[in-house]
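Asker: Predicted model, plus sequence, below.
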Amino acid sequence: MRIVLVGPPGAGKGTQAALLAQTLSIPHISTGDLFRANISQGTELGQKAQEYMRAGRLVPDEVTIGMAKDRMDQADAEGGFLLDGFPRNLAQAEALDGILKDEKLSLDAVLDLEVEEDEVVKRIAGRRMCRKDSSHIFHVEYSPSKESGVCDVCGGELYQREDDREDTVRKRLEVYHNETEPIIDYYKAQGLVTTLSALGAVADVTKRALAALGREDAAA
């Protein structure tokens, strides 16, 4: 299956993408992983991306599209893939259609994870990370530490990242509404979109997604 997963920051795309890809035995292709891999391997596209990033500029669509195409051309993606974070705008969505059309392929589904803006802000702004080990993550409401401001695992100080502050989160949401949301209507016109609630337990959201894909059997 060839799937695109979309949704606002804080909707749980990364978690669901990894679970769905594993369940369906297809590669999870995320924009973040593409950038990290190309930069660490010193590819031509990675070098170009790094130049823009060092200058504090947005990486052009053609660079991101090139990375995605190279990844989709790899052997493990022949039977399908799950795209997470790509496409992020209409230009990238149209480019993806062109890439697939050239290979006489098409998308099977676009899953739109839906969550209200206030819930997104609550999810992200409530996160606290450990200064000693960033893999230790807590939430002031959903998974608080036993002692306020102190990591349960190593005793490190818990803090709120700049990216997780409410004003920053709302700016990220604005970018999502302006740049990424239009691709949902683009794919709706192709009859590909299923909108799913991203609320509830992780396993419940995964079950909804698999049902939308007609793969309830895989949830067992």
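Answerer: Nice, thanks for sending it over. No experiment lies behind these values; they were computed from the predicted model shown. Residues are numbered from 1 along each chain as shown.

Asker: alpha carbons only for contacts and neighbour counts from here, please
Answerer: Will do.

Asker: Regarding residue 195, what is its secondary structure?
Answerer: strand (DSSP: H, G, I helix; E, B strand; the rest coil).

Asker: Excluding chain neighbours, what is closest to it?
Answerer: Of all residues beyond its chain neighbours, the one nearest residue 195 is residue 112 (4.6 Å), with distances taken as Cα to Cα, 6 or more residues apart in numbering.

Asker: go on, residue 31?
Answerer: According to Cα to Cα, 6+ apart, the nearest residue to residue 31 is residue 85 (5.3 Å).

Asker: so who does that neighbour touch?
Answerer: 5, 6, 30, 31, 32 (Cα atoms under 8 Å, 6 or more residues apart in numbering).

Asker: Start and end of stretch 159-172, how far apart?
Answerer: 20 Å (Cα to Cα, to the nearest Å).

Asker: List of residues touching it?
Answerer: So stretch 159-172 is in contact with 9, 121, 124, 125, 126, 127, 128, 129, 130, 131, 149, going by Cα under 8 Å, 6+ apart.

Asker: also this one, for the comparison:
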Amino acid sequence: MRLILLGPPGAGKGTQAVRLVERLGIPQLSTGDMLRAAVAAETPIGLKAKAVMESGGLVSDDIVIGIVADRIEEADARKGFILDGFPRTVAQAEALDRMLQQKGLKLDAVVELVVDQDALVHRIVKRAEDAKAAGQPVRKDDDPEVFKTRLAAYNRDTAVVSPYYEKTDRLKRIDGMQPIDAVTEAMKAAIGG
């Protein structure tokens, strides 16, 4: 099963990805992790990425797609994979589709966790307040201003990806505001397996 998880930061993609990994026996692929691994392994595409990163540039979509293409050839991803946080743009979605088609593969589903963004901000603010009250450090991602910046970037750049997949009838929307177990059950129903 080849899946993409979409949704804003804090929607629960990571939590659901862990459950899918356990249930389906396929890896969750993070482009950041794959990029670091390719650079460390000094693969041809990793060396290209390293040169770009060392010069202070952003890694191009072609390099990221190349890293994904290499990673899905590994034994643990042959039965499928979960992409979480990628693609981030329509151009990346189109490039991913082309790459998969060249390999004779296709996505089985794109699952979007739909959430009330105001409620998400409130949840993050409360989590930060609870951490402070307990004398614990506030996670960088839980800083309300950092979170709002990430949410704005998602709305500006990444939210356009779901309509791309909706046009191809691959998009499954799930209410991400439900309790965690209910979201898991809705995902099972949406993707099968």
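Answerer: Thanks, I have it. Here the structure is a predicted model, which means the values were calculated and not measured.

Asker: Please state their TM-score.
Answerer: The TM-score (TM-score structural alignment, normalised by the length of structure 2) is 0.87; 193 aligned residues with a Cα RMSD of 2.3 Å.

Asker: Structure 1: strands as residue ranges?
Answerer: Here structure 1 has its strands, by DSSP state E, at 2-6, 28-30, 81-84, 109-114, 127-130, 137-139, 158-159, 193-197.

Asker: Output the ones you listed as CSV; include the columns mean neighbour count and distance to residue 65 of structure 1.
Answerer: Converted to CSV, the strands of structure 1 look like this (neighbours: other Cα atoms under 10 Å; distance: least, Cα to Cα, whole Å):
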stretch, mean neighbour count, distance to residue 65 of structure 1
strand 2-6, 23, 14
strand 28-30, 21, 12
strand 81-84, 24, 12
strand 109-114, 21, 18
strand 127-130, 22, 31
strand 137-139, 19, 32
strand 158-159, 20, 35
strand 193-197, 17, 21
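
Asker: show me what contacts the counterpart of residue 188 of structure 1 in structure 2?
Answerer: Applying TM-score structural alignment, one finds that residue 188 of structure 1 aligns to residue 166 in structure 2. Shown in contact with residue 166 of structure 2 (Cα under 8 Å, 6+ apart): no residues.

Asker: shouldn't residue 108 of structure 2 be in contact with residue 2?
Answerer: Yes: taking contacts as Cα atoms under 8 Å, residue 108 of structure 2 lies within contact range of residue 2: 5.2 Å.

Asker: can you list residues touching both of the two?
Answerer: Shared contacts of residue 108 of structure 2 and residue 2, counting by Cα under 8 Å, 6+ apart, come down to nothing at all.

Asker: follow-up on the earlier one: which of the contacts of residue 85 of structure 1 are retained in structure 2?
Answerer: Retained in structure 2 (both residues aligned by TM-score structural alignment, their matches' Cα atoms under 8 Å) from the contacts of residue 85 of structure 1: 5, 6, 30, 31.

Asker: Next one: residue 169 of structure 1 from residue 93 of structure 1, what distance?
Answerer: 24 Å.

Asker: Which parts of structure 1 are helices?
Answerer: Applying DSSP state H to structure 1 gives helices spanning 13-24, 31-41, 44-54, 61-72, 90-102, 117-125, 166-175, 181-188, 202-212.

Asker: thinking again about what came up before, distance of the residue nearest to residue 195 of structure 1 from residue 127 of structure 1?
Answerer: 23 Å.

Asker: Among the kept ones among the contacts of residue 85 of structure 1, which one sits closest to residue 183 of structure 1?
Answerer: residue 6 (9.0 Å; Cα to Cα).

Asker: what residue of structure 2 takes the place of the closest one?
Answerer: By TM-score structural alignment, residue 6 of structure 1 lines up with residue 6.

Asker: Pretty sure its match sits against residue 162.
Answerer: Yes: with contacts counted by Cα under 8 Å, residue 6 of structure 2 reaches residue 162, the gap being 7.4 Å.

Asker: Now do the shared contacts for those two.
Answerer: residue 112.

Asker: End to end on stretch 55-62 of structure 1, go ahead and measure it.
Answerer: 18 Å.

Asker: ok now that stretch, how far from the chain's centre?
Answerer: Relative to the chain's own centre, stretch 55-62 of structure 1 is displaced by 19 Å; criterion: Cα atoms, centre = their mean, to the nearest Å.

Asker: wait, isn't residue 126 of structure 1 in contact with residue 145?
Answerer: No: under the criterion of Cα under 8 Å, residue 126 of structure 1 is not in contact with residue 145, lying 12.0 Å apart.

Asker: Can you check which residues contact both of the two?
Answerer: With Cα under 8 Å, 6+ apart, residue 126 of structure 1 and residue 145 have common neighbours residue 139.

Asker: check contacts around residue 91 of structure 1.
Answerer: Here residue 91 of structure 1 is in contact with residue 61 (Cα under 8 Å, 6+ apart).

Asker: Which part of structure 1 matches stretch 58-70 of structure 2?
Answerer: Under TM-score structural alignment, the match for stretch 58-70 of structure 2 is residues 58-70.
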